[in-house]
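S.K.: Following is a predicted model, sequence given first.
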Amino acid sequence: MQPGLLLRAGIACAAIMAGPAGAAAQGQDAAEGSRGLLRVFFDCERCDFDHFRREAPFVDYVRDRTDAELHVLVTSQDTGGGGEAWDLFFLGLGERAGPTDTLRFVSAQGDTDEEVREGLTRTFKRGLVPHVARTVAAPLLDVLYAAPEAATQQAAAADDPWNLWVFRASVGADWEGESRRGSRSFEGSFAASRTTESLKIDLSSDGRWDRDEFEFSDGAMLTSTSRSINHAGLIVWSLGPRWSAGARASALTSTHVNQDLTIRAAPAVQYSLFPYAESTRRQITVLYSIGLASFDYEEITLFDETGETHAEQRLEIAARFQQPWGEINSALEASTFLHDPSLHRIDLFGRIEYRIARGLNLSVSGSVARVKDQLYVPREDVADEDVLLQRRQLGTDFEFEFEIGFSFTFGSVTNNVVNPRMGANRGRRFF
């Protein structure tokens, strides 16, 4: 394989090793690149967007299709061999409008999530260079990119009227009922975020209200309601490839945990064993925070308190690995009130997906917690109906959960034909 073309996009360059077809297009691409980085709208609901942005940083990713020059639409369907066929449609917009370019990646039945993700990433990068993507050199195509300085990257945001802020809002309602039972619920949320290489800001608010009504055989009516409103904020500064500093704050009102208003605020520092740039593949982090928590209770607690304020500290160690053989995700979190270390909580969570052999996979997940920090438990007994409906948090010393499962797929692994007619039989009811 001989050197092909050299793409230059503004301040960045991507060295692309391809076949003879690349040399013919070199001049044209260099001229196009002088106008700036290609604006791409990446449209894939099931993809790890952070990974794609890191692996292919030689384009500008936009949030709205109308701002893009290229729309990459990713769809998938099951294949007859037990794998999945992924189609990537490269749709030119505006001045680049023209014939649709489509590439396909087919995963095998025994592929792990990491293998599927890497296959999609390679196909995506090939599709960004359409003049070589359909040549015999395409399977060997490689993209090497020298990333620009973070400050230069952020300079491109100067023309953004939103200044990199992204907002999300939702609202919903649900009604259902029978002759002797009915329920209503309302919920809504709002979130705002701004993310750069040096600073991350996340703000969110969400709330929910539920009401259930039941009629007993003697005609008596039972009504149960609950509400929850939570506001949270996070700000994080980058202190290098492995260190971060930030602060969290929250305000909560919830009938479930007997809290009329709880306010928490705490600065935090985090260290990553591996550089943050590798977080989509491997990550081990240690986080420590110390701050204040102020409680205002709806009902008098077991400790005869209607409100109190205490200092608290939290330590969290988390690890995540995505490898060709599977995935590991685990975390250990411990917190305590400084005025009384016996009031503490320790949580341990773990999950592993491991490919034992081709087509045979093991999945294990579980969590266990030692719970000694329930200051909010009301002194009065919780009504039976609230226990049955899980409307109130009960006092407990521990919590646990465990799941284990195996999956085995066998048969043909060469059938890549997709036939979506009449759906698929997955044990659903006929009508």
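M.R.: That came through, no problem.
S.K.: Only C-alpha atoms from now on, for both contacts and neighbour counts.
M.R.: OK.
S.K.: which residues are contacting the lengthiest helix in the chain?
M.R.: When the chain is parsed with DSSP state H, its longest helix is helix 113-127. When contacts are defined by Cα atoms under 8 Å, 6 or more residues apart in numbering, helix 113-127 is touched by residues 47-48, 52, 55-56, 86, 88, 90, 101-105, 107, 132-133, 138, 141-143, 322-324, 326-327.
S.K.: A further structure is provided below for comparison with the first:
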Amino acid sequence: MKKVLIITLLLIVNFANAQKNEKTLKIFLDCEYCDTAHYKQELEYVEFVRDRKYADVHIFFTTQNNATNGDKYNIEFTGKNKYKDIKDNLIFSTTGETTTEEKREIILQNLRLGLIRYWIANGLKDKITLELKSERKADEKEEKDPWNKWTFRVGARGWFNGQESNYSRNVNGNLTIKQVKEKNKFSLRLGINNNKSVYKFDDEEIISERKSSFIYANDIYSVSNHLSLGMFVNAGNSLYSNKAFYYSIKPGIEYNLFDYKESEKKSVYINYKMGYVFNRYYEETVFNKNEELLWQHNLELGASLVEKWGNVSGYITYRSYLHDTTLNGFRTSFDTSLRLFKGFSLNLYASYGLSHDQINLRALGASREDILLQKQQIKSGYSYYGSVGLSYTFGSIYNTIVNPRFDL
């Protein structure tokens, strides 16, 4: 009798909750980088569900980096069930100076805007109030940009750790300069890196040190909605790679099968670069060179697709020196995240490369210590990396409640 009473009470509670949930707009927030807990607490008159199959509204986010080191957001609102005829799309941007809190509030504001038509269809128009900002006055002039789209970013970082038998430290810094316009994109990046590790064995200290610096610059011009031309320059030095000084200058061309404006959702592209490369080495190489100037070309084919069921991307690259095409390299990469059915997700990543163009290797080779401490680059004909992830979620479809206790 006691068991029957408990089961009856549970059925009554579940039935009451079901009636309540039927009157609430069910949404699936499809956003990997969003602060979901914040929106669960702040977004009114909705019930968050764990899978798009259960949702009345599928809210799908895509982003692209913009010229101000911020992000351009594109949110698609797709109605399902009785809301299937309602669709909306909102686009907005943040800057590099936008704080985390400001970004959360901007996203929340746009979520509310995008849900208005669904709330009205759900009978909640009496709960909605709108406030419109006044239009620009006739005598007001549009603000001019004194920086003419130029942005600058300076950064520095360091870390250290250790124990009685060893310690490590790293110091690095960088400077980035950009100007992004509709027809032209220029960027310049400089950086330095210094990494040192010390291992103590008996009374001996074994030291591993890596130092490098670089400068990358590119200037890209829009020829059409599908075609681009660019110039790519880089220079620097690397103790690990046996390069006391290097630089390369390569013009390039790229064609995208789809309009560049659609690149946040889909892209199929091919690009080609050709130019010369100069290397001056710390030590003589396996080809008995102390410095050399060579011509090199690069070809890349890539594609990406972002949809509500997941995303897929991949590329294939080929490079070789023109004086000897047997000195070449190849790399391919594939990345996908799929929602195969309710609650089940599959993540795959694979990368494989061949390298027959290591002209910079030291003639004297590397000692066991150099190899173990990764003090210098060694001969390697291939490299690979792969990962597989599976997840299956089942149970209650509702996940609106936020309980942060003991999360810190």
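M.R.: Sure thing, it's come through. Since the model is a prediction, treat every value here as computed from it, not as a measurement.
S.K.: Please state their TM-score.
M.R.: After superposition, the two chains reach a TM-score (TM-score structural alignment, normalised by the length of the second structure) of 0.71; 319 aligned residues with a Cα RMSD of 3.1 Å.
S.K.: one step back: helices or strands up against the next helix or strand after the longest helix of the first structure?
M.R.: Note on helix 113-127 of the first structure: by DSSP states H and E, the next helix or strand toward the C-terminus is helix 130-133. Other elements packing on helix 130-133 of the first structure under the criterion 3 or more Cα pairs under 8 Å, 6 or more residues apart in numbering; DSSP states H and E are helix 21-24, helix 113-127.
S.K.: Packed most tightly, which of those helices would that be?
M.R.: Of all these, helix 113-127 carries the top mean neighbour count, a mean of 19, counting by mean count of other Cα atoms under 10 Å.
S.K.: The second structure: matching residues for stretch 265-282 of the first structure?
M.R.: Aligned by TM-score structural alignment, stretch 265-282 of the first structure corresponds to residues 249-266 of the second structure.
S.K.: which residues touch that stretch?
M.R.: 62-64, 225-234, 267-277, 303-307.
S.K.: Just the terminal-to-terminal distance for that stretch.
M.R.: Start and end residues of stretch 249-266 of the second structure are separated by 30 Å (Cα to Cα, to the nearest Å).
S.K.: And it, what's buried?
M.R.: Judged by neighbour count using 16 or more other Cα atoms under 10 Å, the buried positions of stretch 249-266 of the second structure are 249-256, 260, 263-264, 266.
S.K.: Just name the closest of those residues to K26 of the second structure, please.
M.R.: Set against K26 of the second structure, the nearest of these by Cα to Cα is E264 (26.5 Å).
S.K.: hang on, the earlier thing: redo the helices and strands packed on helix 130-133 of the first structure as CSV? Include distance to S367 of the first structure.
M.R.: As requested, these are exported to CSV (distance: least, Cα to Cα, whole Å):
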stretch, distance to S367 of the first structure
helix 21-24, 53
helix 113-127, 23
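S.K.: Nearest to S183 of the first structure, out of those helices?
M.R.: Going by Cα to Cα, the one of those nearest S183 of the first structure is helix 113-127, 39.4 Å.
S.K.: Report the distance from the closest one to the chain centre.
M.R.: With Cα atoms, centre = their mean, to the nearest Å as the basis, helix 113-127 of the first structure stands 18 Å off its chain's centre.
S.K.: how about the helices and strands packed on helix 130-133 of the first structure, which one is nearest E215 of the first structure?
M.R.: Per Cα to Cα, nearest to E215 of the first structure of those: helix 113-127, 48.6 Å.
S.K.: what's near enough to touch K196 of the second structure?
M.R.: The contact partners of K196 of the second structure, by Cα under 8 Å, 6+ apart, come to 168-170, 207-210.
S.K.: now, the most widely separated pair of these?
M.R.: The distance between the two most remote of these (Cα to Cα) is 13.7 Å, for N170 and I207.
S.K.: returning to what we had before: among the contacts of helix 113-127 of the first structure, name the ones in strands.
M.R.: Under the assignment DSSP state E, these contribute 86, 88, 90, 101-105, 107, 142-143, 322-323, 326-327 to strands.
S.K.: Is it possible to mark the buried ones in those residues?
M.R.: Taking 16+ other Cα under 10 Å as the criterion, what is buried in those is 86, 88, 90, 101-105, 107, 142-143, 322, 326-327.
S.K.: What is the nearest of those residues to R351 of the first structure?
M.R.: Checking these against R351 of the first structure with Cα to Cα, the nearest one is E327 at 8.1 Å.
S.K.: if we can go back for a sec, pick out whichever of the contacts of K196 of the second structure sits closest to I27 of the second structure.
M.R.: Within those, the smallest distance to I27 of the second structure is 44.9 Å, found for N170 (Cα to Cα).
S.K.: in the first structure, what residues pair with the host helix or strand of that closest one?
M.R.: Using DSSP H and E, N170 of the second structure sits within strand 166-180. The aligned range for strand 166-180 of the second structure in the first structure is 181-195, by TM-score structural alignment.
S.K.: so how much does that stretch differ from the second structure once superposed?
M.R.: Once the two are superposed, stretch 181-195 of the first structure sits an average of 1.0 Å from its aligned residues in the second structure (mean Cα distance after the TM-score superposition for the first structure).
S.K.: quick check, distance from that stretch to the centre of its chain.
M.R.: On the basis of Cα atoms, centre = their mean, stretch 181-195 of the first structure sits 18 Å off its chain's mean C-alpha point.
S.K.: Please apply the same query to stretch 119-128 of the first structure.
M.R.: Centre-to-centre, stretch 119-128 of the first structure and its host chain are 21 Å apart (Cα atoms, centre = their mean).
S.K.: Please apply the same query to stretch 251-265 of the second structure.
M.R.: Here stretch 251-265 of the second structure is found 18 Å from its chain centre; the criterion is Cα atoms, centre = their mean.
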